[in-house]
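In: Got a predicted structure plus its sequence, pasted below:
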Amino acid sequence: MELSRLTTEQRNKNSMDLDQMSTAEMLHTINEEDKKVAFAVEKVLPKIDIAVNHIVPALAGGGRLFYVGAGTSGRLGVIDASECPPTFMTPKGMVQTVMAGGMDAFFNAAEGSEDSEQQGEVDLRARKLTKQDVVIGITASGRTPYPIGALKYAQDIGAYTISLSSNQDSLIRNVADCAIEVVVGPEVLTGSTRMKAATAHKMILNMISTITMVKLGKVYENLMVDLHANNFKLRERAKRTVSEVTKATYDEAEKVLIQTNYKVKPAIVMLEKNVTLQEAEEAIAQSDGYVRKAIDHFS
């Protein structure tokens, strides 16, 4: 009965005859429902703002960001966390996911593993959580025991806690310092929160990680300047980025990037200020990694 009252478990009046629709009708119905997601996210932007403004100083001070979830929620955490090292060259472990059932559950459903609060605590405890860290518990229903247990433990040791759910007045909000409740309404396929709810959560996690990295100095203008250029595509992107910022030719950008081992930040400073690699790296270090400040250092 408790579950049946949740918005995420309600039937969607616009898809009551889903099994009788043509393919085109189903596509239209899903698309119309998906259009509602961005507007739902817009309503919780103030909460996301609060979350980011706690995460940034935590990471800047050596803390870590943990995503905790089961099933689809855990998988969303894995996707976002795994993109941080190649996109922003984050240190190993700065952003990580604790998933019910372990990482094998990413590929093989282990949905039964979500029913234990204690396991959520045990798995988070194993990561040696400290009060400098931040933990985000992700659960569409807002009542999943696994992330609730993790957030309870995080609060006990003084870590900042954030909940991300898709129901108003969710259970998990009671153990969160910041509760983000993005209500997208009933799913086209009843209870299938891998659809709108997961889309909303993916959008919010993208916002959180991207804005956090911008504020940590890993972006200059709107360009990735801390990317890990370890393949052809990313090396070419690094060259284009350096050329775009400094107006250097493709060949000039490549020549400097070879000197920096394809690190974009020092390459930009070297070309912008006509300084050596050592001087550029020293300026970046003194500017806490911010390219704009490093450039201004020579003004």
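Out: Nice, I can see it.
In: all contacts plus neighbour counts: C-alpha atoms, from now on.
Out: Fine.
In: Okay, strands next: where are they in the chain?
Out: In the chain, the segments counted as strands under DSSP state E are 65-69, 95-99, 134-138, 160-165, 178-181, 219-220, 223-224.
In: Ok, which of these comes nearest Met89?
Out: Met89 lies closest to strand 223-224 among the strands of the chain, at 9.9 Å (CA to CA).
In: can you pull out the helices in the chain?
Out: 23-43, 45-60, 72-88, 117-125, 145-157, 196-215, 232-246, 250-259, 264-273, 277-286, 291-296 (DSSP state H).
In: would you turn those helices into a markdown table with mean neighbour count and distance to Asp169?
Out: Converted to a markdown table, the helices of the chain look like this (neighbours: other CA atoms under 10 Å; distance: least, CA to CA, whole Å):
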| stretch | mean neighbour count | distance to Asp169 |
| --- | --- | --- |
| helix 23-43 | 15 | 15 |
| helix 45-60 | 17 | 14 |
| helix 72-88 | 21 | 19 |
| helix 117-125 | 19 | 19 |
| helix 145-157 | 24 | 14 |
| helix 196-215 | 20 | 16 |
| helix 232-246 | 18 | 43 |
| helix 250-259 | 17 | 51 |
| helix 264-273 | 25 | 44 |
| helix 277-286 | 18 | 45 |
| helix 291-296 | 19 | 42 |
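In: I'd like the ones you listed as CSV, with distance to Ala105 appended.
Out: As requested, the helices of the chain are exported to CSV (distance: least, CA to CA, whole Å):
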stretch, distance to Ala105
helix 23-43, 27
helix 45-60, 27
helix 72-88, 8
helix 117-125, 14
helix 145-157, 14
helix 196-215, 17
helix 232-246, 30
helix 250-259, 40
helix 264-273, 36
helix 277-286, 40
helix 291-296, 40
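In: In addition, the following structure is provided for comparison:
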Amino acid sequence: MARASSRRSATYLWRGSSTVPDSSHTTRMNELIDELAALTTEAARDSVDLDTLDTLELVTLMNQGDQSVPVAVAQHAAVIARAVDAIVERFRRGGRLIYLGAGTAGRIGVLDASECPPTFGTPPEMVRGLIAGGPTALLTAVENAEDDDTAAAAELSELGLTDADVVVGISASGRTPYVVGGLRRARECGALTIAVAQNTDSAIGRIADIPIEVVVGPEFVAGSTRLKSGTAQKLILNMLSTLAMVRLGKTYRGIMVDLVATNEKLRARSVRTVMTVTGVPADEAESALDAAEGHVKEAILAVLTGVAPAEAGRRLEEAGGLLRVAVERAPSA
């Protein structure tokens, strides 16, 4: 029974809403087949019968292929740096960073966005992730959702998109309709647009102000773009958000100093951060954090300069939130 049910489900997904293919359907299907055939992300690797290899051989072979991903990303360092600077400029204008994607690409965008508040103390609305199919698609595939080229545009309109915002469209193929439609809407609103794709001359790359097209070659399993393509997307998004936060002063000497202590581990990390930066023992670091109501940067500045937490907060505000600037300006630093 389970097998029959699974087969019925697969048949439904295969046909979608079309039950009797007509000539227009056949024409469209042939066009899509040709379009996919031209994509590097859809290509098959050199002939290797994976099912004939033992597990250690498979692990070794897959790992060898993965090592090419950071090398490919490194070749686009200049354009990634340009994107980071553009994001920082929009943040300073009060803008937001919004990721768009479907399937794996959408999940990676939502993941990056969701980790910014606890890591860097940002408000939840500062970095957002939109995925085709909505929150349900985070846990369950809603594959047909990516074909809706109006959904992302509607979602962006609901967010009240402005020209201070940045919209990053993520698509391994570079042709996902959900992402294409979203980027077009973003351009209409005057928002800065960035494309992250794993094919050159992609549809989203042609729309975007800043295309980041990192080609990682055929996947270990042909067409499974959650693999090397997904890894490349994660590396790029890591840089876009993290380096933008570094430029905004969310770190000091390579250490997170704007983290939000939402659990026991992060509370311990906050104490350790104050200890590492200032050199004081744990009890003094914890006392400084208590006085600063958990604000790591205020606690650090108070310890380093001897001022009260309220004064430390004022000095940080005058320094634009940059701890290094506040320390350098302090008479006793």
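Out: Now that the structure is in, tell me what you want to look at. On a predicted model such as this, the values are computed, not experimentally measured, just so you know.
In: TM-score, when you put one on top of the other?
Out: TM-score of the superposed chains, computed with TM-score structural alignment, normalised by the length of structure 1, equals 0.98; 298 aligned residues with a CA RMSD of 0.8 Å.
In: re earlier: want to try TSV for the strands of structure 1, with mean neighbour count as columns?
Out: Shown next, in TSV, are these (neighbours: other CA atoms under 10 Å):
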stretch	mean neighbour count
strand 65-69	27
strand 95-99	25
strand 134-138	29
strand 160-165	27
strand 178-181	25
strand 219-220	19
strand 223-224	18
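In: out of those strands, nearest to Arg5 of structure 1?
Out: strand 160-165 (14.9 Å).
In: post-alignment, that closest one versus structure 2, mean distance?
Out: Aligned to structure 2 and superposed, strand 160-165 of structure 1 gives a mean residue distance of 0.2 Å (mean CA distance after the TM-score superposition for structure 1).
In: ok, and what's touching that strand?
Out: Residues from elsewhere that reach strand 160-165 of structure 1 (CA atoms under 8 Å, 6 or more residues apart in numbering): 51, 54, 131-142, 151, 154-155, 172-173, 175-183, 201.
In: again, but for stretch 209-222 of structure 2
Out: 40-45, 62, 65, 68-69, 72-73, 76, 79-80, 83, 192-202, 204-205, 225, 227-229, 232.
In: how close does Leu124 of structure 1 get to Gln118 of structure 1?
Out: According to CA to CA, to the nearest Å, Leu124 of structure 1 stands 10 Å off from Gln118 of structure 1.
In: so what sits against both of these two?
Out: With CA under 8 Å, 6+ apart as the test, Leu124 of structure 1 and Gln118 both reach Ala150.
In: ok, now which ones touch the counterpart of Ile79 of structure 1 in structure 2?
Out: Taking TM-score structural alignment, Ile79 of structure 1 has Leu111 as its aligned residue in structure 2. By CA under 8 Å, 6+ apart, the residues touching Leu111 of structure 2 are Gly129.
In: how about a cut-off of 10 Å?
Out: Contact partners of Leu111 of structure 2, counting by CA atoms under 10 Å, 6 or more residues apart in numbering, are Ala105, Arg128, Gly129, Leu138, Lys234, Leu237.
In: same thing with Lys265 of structure 2?
Out: With CA under 10 Å, 6+ apart, Lys265 of structure 2 has no contacts at all.
In: burial of the corresponding residue of structure 2 for Gln132 of structure 1, as a residue count?
Out: Per TM-score structural alignment, the equivalent position to Gln132 of structure 1 in structure 2 is Ala164. Neighbourhood size, Ala164 of structure 2 [other CA atoms under 10 Å]: 19.
In: what separates Ala164 of structure 2 from Arg253 of structure 2, distance-wise?
Out: Following CA to CA, the distance that separates Ala164 of structure 2 from Arg253 of structure 2 is 29 Å.
In: Please say which position in structure 1 Gly95 of structure 2 maps to.
Out: That one, Gly95 of structure 2, aligns with Gly63 by TM-score structural alignment.
In: equivalent range in structure 2 for stretch 223-240 of structure 1?
Out: By TM-score structural alignment, stretch 223-240 of structure 1 lines up with residues 255-272 in structure 2.
In: now do the same end-to-end measure for that stretch.
Out: End to end - CA to CA - stretch 255-272 of structure 2 spans 11 Å.
In: quick one: what's aligned to Val184 of structure 1 in structure 2?
Out: Under TM-score structural alignment, Val184 of structure 1 pairs with Val216 in structure 2.
In: can you check Leu271 of structure 1 too?
Out: In structure 2, the residue matched to Leu271 of structure 1 (TM-score structural alignment) is Val303.
In: May I ask you to confirm that its match is in contact with Thr278?
Out: Yes - judged on CA atoms under 10 Å, Val303 of structure 2 makes contact with Thr278 at a distance of 6.9 Å.
In: Common neighbours of those two, please.
Out: Joint contacts of Val303 of structure 2 and Thr278 (CA under 10 Å, 6+ apart) are Ala285.
In: What is the aligned counterpart of Gln168 of structure 1 in structure 2?
Out: Aligned partner of Gln168 of structure 1 by TM-score structural alignment: Thr200.
In: how close does stretch 77-87 of structure 1 sit to structure 2?
Out: Averaged out, stretch 77-87 of structure 1 is 0.4 Å away (mean CA distance after the TM-score superposition for structure 1).
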